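# Give the three-dimensional model of this entry:
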Amino acid sequence: MPGFLCKFPAFSDASVRAARKVIDDGFKSLVRSYINAIDALVQPLQWFLNDLERLFVNSPWPFVLIVMLGVVYFGSRNIKITIGTAVSMFAIGLMGLWNDTMVTLAMVTVCTLIAVLIGIPIGILMARSDRVQAFVNPILDVMQTMPSFVYLIPVVMIFGIGKVPGLIAVVIYAIPPMIRLTNLGIRLVDKEVLEAADAFGSSGWQKLRNVQMPLALPTIMAGINQTIMMSLAMVVVASMVGVGGLGKNVLQAINNQFFTVGFLNGFALVAIAIIFDRTSQAYGRRLQKHSEVIHG
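Reported below is the predicted structural model:
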């Protein structure tokens, strides 16, 4: 067989290295030029995350537990889920992981809030414009298929090591479901309902606020659920750039081959994920039933 068929023709190593050097140097130079503006832009995130983390960690644990159980019961209206939450949180506290769990909860809370605040408007724009959807969908495909470790490279180059870079990496990884399901939920609203709204003279904003968003809320809640799950999954990876909490403990357990430490911290992450998942799913089902009663 001819030699040129055995080896795929490729650029020489020297040309590839030169191209990489040009791109990397240009990116670093751009970051250095705008580093002050970037720091000022992300500083409020740093303050918010630090304040929320201090609130969770420094508040008396009975108060935090009561508030958490109240939120779970209000969301799920299920006593079994509430009892399961209480048992899980007591187990986490008895294992000495309460503070680390609170740090992780603060991180996931901030990431979810940012993902919701950014993702819902983008999803609405996608639902209202096929052009926007065609433009955004490939970006979301890349975000969802890119290995999670790759997100850390540009984030660390821009923001350095710390909590905010980890937070931004988690948001980038977790936001696609929020955008996709917001778009899907609005597009799935029955056209007859929209025609009825038009017949009553509703403007585009009134249709969105009074018809589309309420009917799409169960699907949007599913997006929030998936965003929370992906945030928890990314916390361990983000611990490589300075994010504390349970993810840092898991990373240390991997580095030092501490099976018990890794298992216990992994159990805490799983417990939190199950609590969030069951609560948000139950709340989504309640919204669905409420929507069917009103519009059924």
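# Only C-alpha atoms from now on, for both contacts and neighbour counts.
Noted.
# for Val108, what are its contacts?
Val108 is in contact with Ile228, Ser231, Leu232, counting by Cα atoms under 8 Å, 6 or more residues apart in numbering.
# List the buried residues in the helix or strand hosting it.
Val108 is part of helix 98-128, with elements assigned from DSSP states H and E. Neighbour counts using 16 or more other Cα atoms under 10 Å place 98-112, 114-116, 119-120, 122-128 of helix 98-128 among the buried residues.
# got it, and stretch 263-273?
Neighbour-count burial for stretch 263-273, with 16+ other Cα under 10 Å as criterion, is recorded at Leu264, Asn265, Gly266, Phe267, Ala268, Leu269, Val270, Ala271, Ile272, Ala273.
# run this one through as well so I can compare:
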Amino acid sequence: MDELLPRIPFADWIDQLVDWLVATFGTVFDGIADFLEGVVEGSVDLLNMVPSILLAVLFAALAWLISTRKVAIFTLIGLLFVDYLGYWYEMLQMLALVLTSVFFAVVVGIPIGIWGSQSSKVRKVINPILDLMQTMPAFVYLIPAIFFFNIGVVPGVVASVIFAMPPTIRLTMLGIQQVPSELIEATEAFGSTTWQRLGKVQIPLAKPTIMAGVNQSIMLSLSMVVIASMVGAPGLGEEVYRSVTQLKTGVGFETGLSIVIVAIILDRITQHAGKRKVGGKTI
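Below you'll find the predicted structure:
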């Protein structure tokens, strides 16, 4: 078979491309790395300044404001339990990584989703790229991140942003496209511009669907942050990885349980973020 079809050196071409990018844009990558590292470390330092009990109460109050009383109680008990286990600082590191990754995934993903919802040509380009991103194994995202940003917290953030972005883009496009055509025709009849229609009708009505995309991005970012511990990303994922390599079953169970608690808290809060509260209930 090799004689009939000579092997094309894809791997060599990719290595040459990566080397060229690093040599040409090395200062840009260094600037991005310094910025992201500063954001994550600054977020951890800021959160760590607040006593753990007070911060748990503040998170519980936020959960009550956005979600329900049951979620708030679970948030308070769950965070205090993580503190009791002795993984508070590691939890803050993981939370800072997740929130930073989701912030950039949302800032980039929602505008792309809005753009795609308004243009069929853009959707034809975006959808195959999103299919590729969502079928790519999670570990593959770490390879270019390591080449461009070395090991540590930054490749974890970069890989998490790329890995977590597709749901936000897809559900933003879906939510805006699902707005009833009668409403679109009514806005056009009143002479609304595209931006007026988006800002006053389509995006507000699509908000629950968009928030569902953000929720999925948070969950994907959380899973990638744990995987990124293999390349030096700090937090609870690092403790899980260490417990696996050192066969510490008890530590692995404790840190895994802590990750589950944080995941449930983030999931329940963001599930209700796009809904209205009436009489203490979300609708």
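# Restricted to buried residues, select the contacts of Val108 of structure 1 in ChimeraX.
Per 16+ other Cα under 10 Å, the buried members of the contacts of Val108 of structure 1 correspond to this ChimeraX selection:
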select :228,231,232
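# Go through the contacts of Val108 of structure 1 and flag the ones preserved in structure 2.
Of the contacts of Val108 of structure 1, the contacts whose aligned counterparts also meet in structure 2 (both residues aligned by TM-score structural alignment, their matches' Cα atoms under 8 Å) are Ile228, Ser231, Leu232.
# who's in contact with Gly156 of structure 2?
Applying Cα under 8 Å, 6+ apart to Gly156 of structure 2 gives the contacts Leu97, Leu142, Ala145, Met224, Val225, Ala228, Ser229, Val231, Gly232, Ala233.
# Thr112 of structure 1 too?
Val171, Ile224, Thr227, Ile228, Ser231.
# List the members of these that persist in structure 2.
Retained in structure 2 by both residues aligned by TM-score structural alignment, their matches' Cα under 8 Å are the following of these: Val171, Ile224, Thr227, Ile228, Ser231.
# The equivalent of Leu52 of structure 1 over in structure 2 - nearest residue in space that isn't next to it in sequence?
In structure 2, the residue paired with Leu52 of structure 1 is Ser43, using TM-score structural alignment. Spatially, and ignoring its direct neighbours in sequence, Ser43 of structure 2 is nearest to Ala96 (5.9 Å; Cα to Cα, 6 or more residues apart in numbering).
# The one you found maps to what in structure 1?
Alignment note (TM-score structural alignment): Ala96 of structure 2 maps to Ala106 of structure 1.
# Next up, the contacts around that match.
Leu49, Leu52, Glu53, Phe56.
# 7 Å instead?
Leu49, Leu52, Glu53 (Cα atoms under 7 Å, 6 or more residues apart in numbering).
# just Met221 of structure 1 next, same as before
Taking Cα under 7 Å, 6+ apart, we find Met221 of structure 1 in contact with Ser280, Gly284.
# re earlier: give me the subset of the contacts of Gly156 of structure 2 lying in helices.
Leu97, Leu142, Ala145, Met224, Val225 (DSSP state H).
# Is the first one in contact with Gly38, as I believe?
No. With contact taken as Cα atoms under 7 Å, Leu97 of structure 2 and Gly38 are classed as non-touching, separated by 11.5 Å.
# Compile the contacts of Gly156 of structure 2 into a markdown table and extend it with columns for distance to Leu183 of structure 2.
Putting these into a markdown table (distance: Cα to Cα, whole Å) gives the following:
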| residue | distance to Leu183 of structure 2 |
| --- | --- |
| Leu97 | 40 |
| Leu142 | 44 |
| Ala145 | 44 |
| Met224 | 39 |
| Val225 | 41 |
| Ala228 | 45 |
| Ser229 | 47 |
| Val231 | 49 |
| Gly232 | 50 |
| Ala233 | 47 |
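# Closest to Val157 of structure 2 out of those residues?
Leu97 (6.3 Å; Cα to Cα).
# Pull up the gap between that closest one and Val161 of structure 2, please.
Leu97 of structure 2 sits 10 Å away from Val161 of structure 2, going by Cα to Cα, to the nearest Å.
# quick check, the match of Leu52 of structure 1 in a helix?
Yes. Judged by DSSP: H, G, I helix; E, B strand; the rest coil, Ser43 of structure 2 forms part of a helix.
# count of neighbours near it?
18 (other Cα atoms under 10 Å).
# Also Arg197 of structure 2?
Around Arg197 of structure 2 sit 17 other residues, with neighbours defined as other Cα under 10 Å.
# residues touching the aligned partner of Val82 of structure 2 in structure 1, list them.
With TM-score structural alignment as the criterion, the equivalent of Val82 of structure 2 in structure 1 is Ile92. Counting by Cα under 7 Å, 6+ apart, Ile92 of structure 1 makes contact with Trp98, Ala268.
# on average, how far is the host helix or strand of Ile92 of structure 1 from the matching bit in structure 2?
Using DSSP H and E, the element containing Ile92 of structure 1 is helix 79-94. Average distance, helix 79-94 of structure 1 versus aligned residues of structure 2 after superposition (mean Cα distance after the TM-score superposition for structure 1): 0.9 Å.
# Report the buried residues of that helix.
Ile81, Thr82, Thr85, Ala86, Ser88, Met89, Ala91, Ile92, Gly93.
# what angle sits between it and helix 98-128?
Angle of helix 79-94 of structure 1 versus helix 98-128, following axes from the mean of the first three to the mean of the last three Cα atoms, to 10 degrees, is 130 degrees.
# Relative to Cys6 of structure 1, how far out is the nearest residue to Val42 of structure 1 once chain neighbours are set aside?
Distances taken as Cα to Cα, 6+ apart put Val164 closest to Val42 of structure 1, at 7.4 Å, once the chain neighbours are dropped. The gap separating Val164 of structure 1 from Cys6 of structure 1 is 47 Å, by Cα to Cα.
# again with Arg187 of structure 1
50 Å.
# can you tell me which two in the kept ones among the contacts of Thr112 of structure 1 are farthest apart?
Across these, the longest distance by Cα to Cα is 12.1 Å; it joins Val171 and Ile224.
# More neighbours: the two, which one.
Ile224 (30 against 26).
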